[in-house]
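> no sequence on this one, just coordinates:
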């Protein structure tokens, strides 16, 4: 293994190997997608959820919206009833501006893309609450 790593770093191993940044990024993306899909399955089985949005700029000065979901999961196993409250990170969403209409469109598009039903949302929380107060989400969709 040491010899393989040495030859790869020296460029002697041509072709595919697992040290290439593209391969590492692909593996990271696959793991992230798997985690997100598991969270979505858990969340959808719980049915009702709340969403919390926070905002921050990344290093390139792009405003990012952080999406966190809360939900309660109930299970029964061998007569034992277990209730767990989950608070899980679903992702960062770039936002072009902080107008309430833009933020609402970004959130609604995210929910639609992830097939999360808006009618099952039971709570909303925002760091940028002053921007969101002018418009309420229509839970009838």
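Good, I have the coordinates. All values derive from a computational prediction rather than experimental measurement. Residues are numbered from 1 along each chain as shown.

> okay, CA-based contacts and neighbour counts for the rest of this
Noted.

> ok, and for the longest helix along the chain, which residues are buried?
Across the chain, the longest stretch assigned as helix under DSSP state H is helix 21-46. Applying a neighbour-count criterion of 16 or more other CA atoms under 10 Å, one finds 36, 39, 40, 43, 44 buried in helix 21-46.

> correct me, but the second one touches residue 87?
Spelled out, that is residue 39. No: taking CA atoms under 8 Å as the definition, residue 39 is not a contact partner of residue 87, at 10.0 Å.

> burial of the residue nearest to residue 4 when sequence neighbours are not counted, as a residue count?
Leaving aside its chain neighbours, residue 4 sits nearest to residue 13 (7.9 Å; criterion: CA to CA, 6 or more residues apart in numbering). Other residues near residue 13 come to 13 when the count uses other CA atoms under 10 Å.

> I'd assumed residue 13 was in a helix, is it?
No: judged by DSSP: H, G, I helix; E, B strand; the rest coil, residue 13 forms no part of a helix; its state is coil.

> surely it touches residue 7?
Yes: Residue 13 lies in contact with residue 7 (CA under 8 Å); the separation is 5.9 Å.

> ok, structure two:
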């Protein structure tokens, strides 16, 4: 997706945001007129700063109270295993809140590796396993295993961390079963499954598919259906 930015006159910014006089006097007057903030490096720095500040506010809102965790792991587009962590807690107004805490790269999905990654993430924000009171995962053996699962490893350290099978995962399993009973939907997913097996099983087929996709993208760029950017 291409980012388009329009230069805003300094006078307009000053008029619309009078509370930021100090910032505008330093930043806007010293910034070059061609500043667009479209550099990939600058965009990543801005997004990272937003993420850090947002996570700080979430941790401050949690305070020192008890909380629960929801964890799931999956492979991203760069073929790296990632573990996503969500915290669930009660805020100062008595409302139950669910907030995304972070994503951690894990080399494998064994329970001990997930436990180390979780400890690293919690310690980064001065959170402790001793404050945990709940944990929710899917039904995989490495997550909810009775002896060597992540659930059991955490329970050995804190026996008050009750486990609940993730309701979202239960709903997903229900939807999958219902969808398979529908003829058209079942046929669609069967075709997708076969296509993935056929293409994914051969490097030559993958190259052919990538080349066709590249030609398709070039045609859409030429016809202005897709906009490009650096």
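Yep, that arrived. Nothing here was measured: the structure is a model prediction, and the numbers come from that model.

> quick check: TM-score for this pair?
Here the TM-score for the pair of chains, by TM-score structural alignment, normalised by the length of structure 1, is 0.76; 124 aligned residues with a CA RMSD of 2.6 Å.

> about what we covered before: look up how far residue 41 of structure 1 lies from the residue nearest to residue 4 of structure 1.
41 Å (CA to CA, to the nearest Å).

> with residue 116 of structure 1 instead?
Separation of residue 116 of structure 1 from residue 41 of structure 1 (CA to CA): 10 Å.

> how about residue 27 of structure 1?
As defined by CA to CA, residue 27 of structure 1 lies at a distance of 21 Å from residue 41 of structure 1.

> can you pull out the strands in structure 2?
67-75, 81-90, 96-105, 132-137, 162-165 (DSSP state E).

> and for the shortest one, what span of structure 1 is it aligned with?
No residues of structure 1 are matched to strand 162-165 of structure 2 when aligned by TM-score structural alignment.

> mind checking how far the spatially most central residue of structure 1 is from residue 22 of structure 1?
Nearest to the mean C-alpha position of structure 1, counting by CA atoms, centre = their mean, stands residue 90 at 1.8 Å. According to CA to CA, residue 90 of structure 1 stands 23 Å off from residue 22 of structure 1.

> that older thread, reformat the buried residues of helix 21-46 of structure 1 as TSV; add distance to residue 110 of structure 1.
Listed next are the buried residues of helix 21-46 of structure 1 as TSV, based on distance: CA to CA, whole Å:
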residue	distance to residue 110 of structure 1
36	13
39	15
40	12
43	15
44	15
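
> now the two most distant members of those residues.
Pairwise distances among those were taken by CA to CA; the largest, 12.1 Å, belongs to 36 and 44.

> who touches both of the two?
With contacts defined as CA atoms under 8 Å, 6 or more residues apart in numbering, no residue is shared by residue 36 of structure 1 and residue 44.

> show me what residue 99 of structure 2 aligns to in structure 1.
When structure 1 is aligned by TM-score structural alignment, residue 99 of structure 2 is paired with residue 88.

> that should have said residue 42 of structure 2, apologies.
Match for residue 42 of structure 2 (TM-score structural alignment): residue 23.

> quick one, what contacts its match?
Per CA under 8 Å, 6+ apart, neighbours of residue 23 of structure 1: residue 17.

> how much space between it and residue 17 of structure 1?
Distance of residue 23 of structure 1 to residue 17 of structure 1, computed by CA to CA: 8 Å.

> likewise residue 126 of structure 1?
Separation of residue 126 of structure 1 from residue 17 of structure 1 (CA to CA): 44 Å.

> neighbour count for these two, which is higher?
residue 126 (17 against 13).

> confirm for me that the more buried one is in contact with residue 53.
Yes: Residue 126 of structure 1 is within contact range of residue 53, at 4.9 Å (criterion: CA under 8 Å).

> residue 72 of structure 2 -> structure 1?
Mapped onto structure 1 by TM-score structural alignment, residue 72 of structure 2 lines up with residue 54.

> looking at it, its match is touching residue 129, isn't it?
No: with contact defined as CA under 8 Å, residue 54 of structure 1 does not reach residue 129; the gap is 9.4 Å.

> quick one: the helices in structure 2?
10-16, 21-30, 40-62, 111-124, 141-144, 150-157, 167-181, 183-200, 203-222.
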